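Novice: prediction below, plus the sequence it came from.
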Amino acid sequence: MLTDSTPTESLRPQFWSRYTLSELNHNEWEALCDGCGSCCLIKYIDEDENGDVDENLVEYTDVACQLMNCETGYCQHYDTRQQYVPDCIQLTAEKMPNMMWLPEHCAYKRVYKGQALPDWHLLLTENAVITQQQMHAANIGIAGRCVTETGMSDEEMETRVVNWVNP
């Protein structure tokens, strides 16, 4: 995720359209994240007997990982998240073929599939305020509309499926 403290010196011009995911450096990889937080929502993913996932059958809930700040939509311990949540998925280029459940606007998924970044992406607008406004207008992001998984039963989570995240 690109933040004010992320060094931009190592971001190659238009790296997202010139290189594959496996060719990106750490800062480029992190800069692809739009910060929507959708990947941190509890979701129901059914696999067939071959382990394949039909992305059209993935159901997202509005229930977020215990580390998510539901007001801001950011992980409270991003850099060390796996120390707190060992099964937190570490997104890598190698795992992308099995991660098509990511939202359709996800830059990692779009670059993997050879698609352009959404017009509102920070790498294109180069303005965090404009990006946030355009993401909000496009109904993208979990900030202000998720709840924490802490203390929630599996049965309650099953009632919280939403339709505002599209794989």
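Specialist: Structure received.
Novice: make it CA atoms for all contacts and neighbour counts henceforth
Specialist: Will do.
Novice: residues contacting the spatially most central residue of the chain?
Specialist: Residue closest to the mean C-alpha point of the chain, counted by Cα atoms, centre = their mean, is residue 39 at 4.1 Å. Neighbouring residues of residue 39 by Cα atoms under 8 Å, 6 or more residues apart in numbering: 102-103.
Novice: so residue 61, which of the three states?
Specialist: Of the three states, residue 61 takes strand under DSSP: H, G, I helix; E, B strand; the rest coil.
Novice: got it, and residue 72?
Specialist: For residue 72, the reduced secondary structure class is coil; criterion used: three-state DSSP.
Novice: what sits against it?
Specialist: Contacts for residue 72 (Cα under 8 Å, 6+ apart) come out as 143-144.
Novice: now do 10 Å
Specialist: Taking Cα atoms under 10 Å, 6 or more residues apart in numbering, we find residue 72 in contact with 37, 141-145.
Novice: put this next to the previous one:
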Amino acid sequence: MADKADEPFWRVKRLEEMDNREWEALCDGCGLCCLNKLEDWETGEVAFTSVACRLLDGHSCQCSDYEHRQKTVPECIQLDMEGVREIPWLPPTCAYRLVHEGRDLYWWHYLVSGDRETVHQAGISARDKTISEMKVAVEDYEDYLIEWPVLTGEKTG
């Protein structure tokens, strides 16, 4: 039987036990958190759009100013334990959501694969599928509704 010390941190620690380095390492770099979402005021249903935050690099799926992002985008959410528990739009593939639910990371997560490109190769990320919010009027976001972020990422390959 394997020693717990041999297990990766996300399998042996709860989110609230992780240090900042481990917490940040869980982000798979998919960019889905940075997509604008629309919420139906009556039902609470959340729909993703392909309209990305002005700071998202649409190819790398990384924030172009992560350290200072909240100065430019005050509504940017700093994901924390409360957010993981309460944010209804975290994609089913989100590592924070998976670990919180007691599930393992998918094969394409770089902590499993050893390669930050596998999230893109698996088609899970927003890579090259977005348009900047700087190019779309808010009232036109409905024209950019998408379904691809709700994929579970369970395909093999």
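Specialist: It's in. Remember, it's a predicted structure, so these values are computed and weren't measured experimentally.
Novice: still on that earlier bit, relative to residue 125 of structure 1, how far out is the residue nearest to the centre of structure 1?
Specialist: Residue 39 of structure 1 is 22 Å from residue 125 of structure 1, where distance means Cα to Cα, to the nearest Å.
Novice: corresponding residue for the residue nearest to the centre of structure 1 in structure 2?
Specialist: Correspondence of residue 39 of structure 1 to structure 2, assessed by TM-score structural alignment: residue 33.
Novice: strands of structure 1, residue ranges please.
Specialist: Counting by DSSP state E, structure 1 has strands at residues 41-44, 59-64, 68-69, 74-75, 147-148, 161-162.
Novice: now the aligned residue in structure 2 for residue 63 of structure 1. Nearest residue, chain neighbours left out?
Specialist: Counting by TM-score structural alignment, residue 63 of structure 1 corresponds to residue 51 in structure 2. Closest residue in space to residue 51 of structure 2, ignoring its immediate chain neighbours: residue 131 at 5.0 Å, by Cα to Cα, 6 or more residues apart in numbering.
Novice: next one: whichever residue in structure 1 pairs up with the one you found from residue 63 of structure 1, what distance?
Specialist: Aligned by TM-score structural alignment, residue 131 of structure 2 pairs with residue 147 of structure 1. Noted for residue 147 of structure 1: a distance of 5 Å to residue 63 of structure 1, by Cα to Cα.
Novice: compare the two (neighbour count), which wins?
Specialist: The residue with more neighbours, out of residue 147 of structure 1 and residue 63, is residue 63; 27 against 21, by other Cα atoms under 10 Å.
Novice: wait, doesn't that one sit right on residue 44?
Specialist: No: contact criterion Cα atoms under 10 Å: residue 63 of structure 1 and residue 44 do not qualify, at 11.4 Å.
Novice: okay, and the common contacts of these two?
Specialist: 158, 161.
Novice: and residue 117 of structure 1? What does it align with in structure 2?
Specialist: Per TM-score structural alignment, residue 117 of structure 1 is aligned with residue 105.
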